[in-house]
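>>> Model the structure of this input:
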Amino acid sequence: MQSTAFVGREIRISKGRFEAFSDGVFAIAITLLVLGFQAPKGNEATAATMGSWLLRLWPQYIVYAATFVTIGIMWFNHYALFHHARHISYGALVANLALLMLIAFLPFPTLLLGQFGLVSTLLFLYSLLMVLISVCYGALYYVVMLQPGEQGSVGGFIRSRSAWNTLGPVVYAIAMAVSFVSPLAALLLILAMAVFYMLPMTVASALAAGARGSTEEQ
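This is a model prediction of the structure:
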């Protein structure tokens, strides 16, 4: 099976290889998050003080959980988007690469937050990255929907996510501003956004919209 096909002047990429590559980037990015945790050095902690040392890492736990959940939700949305897509155009490939580039960068600010704590500059960088990821997701959605024959199931899924795609950049932009006043509040906003995307009703509505669109196509 060819991995690339030419349809008229349009280049179409193998959907299987496209999804496999994307899944690999998501998996590596989410695995690298654990590198933010480092064992105590020297006399930083002893067997007697290990409990208190672990408790002092609570900001790092929040950062890890927020980023892990966020990447997990990104992967789910990515899967749901391309589950009903018939093919991958060159435009979708480029938009997807931009998105994956940003997602692969997420472990870096997460690592810095783990090492230096809830610093305003780092929370600003983290929030800015989330804004850019949200914008790239929106761009990817509409590039895919504009592909020939994708207005049914994919269109239904994207229409169901329009409000969420608008809400994400707004909340993350607020987190950027709040980061200079309260880094913890900015982090909690990011975590709250991830939890919201995980709500069963949010997930179910997106899947139902895709299923309705698929039925309409037939």
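
>>> contacts, neighbours, all on C-alpha from now
Noted.

>>> tell me the SS of the residue nearest the centre of the chain?
The C-alpha lying nearest the average C-alpha coordinate of the chain belongs to Met74 (C-alpha atoms, centre = their mean; 3.3 Å). When classified by DSSP: H, G, I helix; E, B strand; the rest coil, Met74 comes out as helix.

>>> ok, now how distant is it from Ala95?
15 Å (C-alpha to C-alpha, to the nearest Å).

>>> Likewise for Ser160?
Between Ser160 and Ala95 the computed distance is 20 Å (C-alpha to C-alpha).

>>> Helix or strand for the closest residue to Ala175 other than its chain neighbours, just tell me which one.
Excluding its sequence neighbours, the residue lying closest to Ala175 (C-alpha to C-alpha, 6 or more residues apart in numbering) is Ala186, at 4.4 Å. Element membership for Ala186, per DSSP states H and E: helix 183-198.

>>> Could you do Leu128 as well?
Using DSSP H and E, Leu128 falls in helix 120-145.

>>> Can you list the buried residues in that helix?
For helix 120-145, the neighbour count (16 or more other C-alpha atoms under 10 Å) marks 120, 122-124, 126-141, 143-145 as buried.

>>> Would you mind getting the angle between it and helix 183-198?
20 degrees (axes from the mean of the first three to the mean of the last three C-alpha atoms, to 10 degrees).

>>> Figure out how far helix 120-145 is from the centre of its chain.
8 Å (C-alpha atoms, centre = their mean, to the nearest Å).

>>> cool, stretch 57-73 as well?
The answer for stretch 57-73 is 12 Å, by C-alpha atoms, centre = their mean.

>>> Now show me the structure for the sequence below, then we'll compare the two:
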Amino acid sequence: MNKNRLEAFSDGVLAIIITIMILEIKAPEGKEFQDLISVFPKFLSYVLSFLYIGIYWNNHHHLLQGLTKVNGKMLWANLHLLFWLSLIPFSTAWMGENYFSKSTMTLYGVILMFSAIAFNLLQTCIVKTEGVDSLVGKATKNDLKGKLSIVLYILGIIISFFNQWISGVIYLIVALIWLVPDTRIEKSLIK
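Next comes the predicted model:
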């Protein structure tokens, strides 16, 4: 299979995920700026989730740039990632509707953690297929950000049972860590 089909399908799913998230934000009843306050929690949860989807889209693109072949394991690993990412609109809406309550922040963290695990599994599957000396293998061998992210998600999930705001800050920190795209593969392609 051509990697372009994998990329196109994934890009389409991610675009749908973003579309679903924005459709959850309904215009307020009133016509004054102060009426926007009622949708601020939904907007804030949308911004965080949009950032996360953008980060995954960017890093997924870089990961697939170094791919030379696609097999069934990669397809399933990619679908596994897309499954977890497709749950983000649900948790985003629940979080915004309930003003970032502890339960909503716990679920959000669990979904983010499993998304990160799924991305790492896809990366591992690609390296096993392409080889450790491949472009992807060399570029991803020291994946400190990936491992650190999962640890921070676990910490955020545990803390969400006690203080949802601190867990939210942890989730934001992980997003900020990844805001600068992972360019290890891109740098390898330029050489």
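
>>> Would you pull the TM-score for this pair?
After superposition, the two chains reach a TM-score (TM-score structural alignment, normalised by the length of the second structure) of 0.91; 191 aligned residues with a C-alpha RMSD of 1.9 Å.

>>> what about the helices in the first structure?
According to DSSP state H, the first structure carries its helices in the segments 15-32, 50-55, 58-83, 90-105, 107-116, 120-145, 153-178, 183-198, 200-217.

>>> would JSON lines of these with distance to Ala39 of the first structure be doable?
Shown next, in JSON lines, are the helices of the first structure (distance: least, C-alpha to C-alpha, whole Å):
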{"stretch": "helix 15-32", "distance to Ala39 of the first structure": "16"}
{"stretch": "helix 50-55", "distance to Ala39 of the first structure": "10"}
{"stretch": "helix 58-83", "distance to Ala39 of the first structure": "13"}
{"stretch": "helix 90-105", "distance to Ala39 of the first structure": "23"}
{"stretch": "helix 107-116", "distance to Ala39 of the first structure": "12"}
{"stretch": "helix 120-145", "distance to Ala39 of the first structure": "22"}
{"stretch": "helix 153-178", "distance to Ala39 of the first structure": "30"}
{"stretch": "helix 183-198", "distance to Ala39 of the first structure": "24"}
{"stretch": "helix 200-217", "distance to Ala39 of the first structure": "36"}
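
>>> of those, which approaches Lys41 of the first structure most closely?
Nearest to Lys41 of the first structure among these is helix 50-55; the distance by C-alpha to C-alpha comes to 11.4 Å.

>>> For Val178 of the first structure, give me its contacts.
Each residue near Val178 of the first structure by C-alpha atoms under 8 Å, 6 or more residues apart in numbering is listed here: 185-186.

>>> hmm, 10 Å instead?
Listed by C-alpha atoms under 10 Å, 6 or more residues apart in numbering, the contact partners of Val178 of the first structure are 120, 123-124, 127, 172, 184-187, 189.

>>> Now flag whichever of these is closest to Thr67 of the first structure.
Using C-alpha to C-alpha, the contacts of Val178 of the first structure come closest to Thr67 of the first structure at Leu187, 9.9 Å.

>>> The second structure: which residue goes with the closest one?
Using TM-score structural alignment as the criterion, the counterpart of Leu187 of the first structure in the second structure is Gly168.

>>> Hmm, that match is touching Leu107, no?
No. Using C-alpha atoms under 10 Å, Gly168 of the second structure makes no contact with Leu107, being 11.6 Å away.

>>> what touches both of those two?
If you check Gly168 of the second structure and Leu107 against C-alpha under 10 Å, 6+ apart, the residues they both contact are 157, 160.

>>> Aligned counterpart of Ile117 of the second structure in the first structure, please.
Using TM-score structural alignment, Ile117 of the second structure pairs with Val135 in the first structure.

>>> Just give the closest residue to its match, not the sequence neighbours.
Here the residue nearest Val135 of the first structure, using C-alpha to C-alpha, 6+ apart, is Pro169, at 6.9 Å.

>>> follow-up on the earlier one: so how much does the helix holding Leu128 of the first structure differ from the second structure once superposed?
Following the fit onto the second structure, the mean deviation recorded for helix 120-145 of the first structure is 0.6 Å by mean C-alpha distance after the TM-score superposition for the first structure.

>>> Mind giving me the packing neighbours of that helix?
Of the remaining helices and strands, those touching helix 120-145 of the first structure by 3 or more C-alpha pairs under 10 Å, 6 or more residues apart in numbering; DSSP states H and E are helix 58-83, strand 88-89, helix 90-105, helix 107-116, helix 153-178, helix 183-198.

>>> corresponding residue for Ile103 of the first structure in the second structure?
Counting by TM-score structural alignment, the partner of Ile103 of the first structure is Leu85.

>>> Can you report how many residues neighbour that match?
24 (other C-alpha atoms under 10 Å).

>>> wait, isn't it in contact with Tyr56?
Yes. Leu85 of the second structure lies in contact with Tyr56 (C-alpha under 10 Å); the separation is 8.7 Å.

>>> any common contacting residues for the two?
By C-alpha under 10 Å, 6+ apart, the residues touching both Leu85 of the second structure and Tyr56 are 14, 115-116, 119.

>>> circling back to that earlier point, what distance do you get for the residue nearest to Val135 of the first structure to His87 of the first structure?
28 Å.
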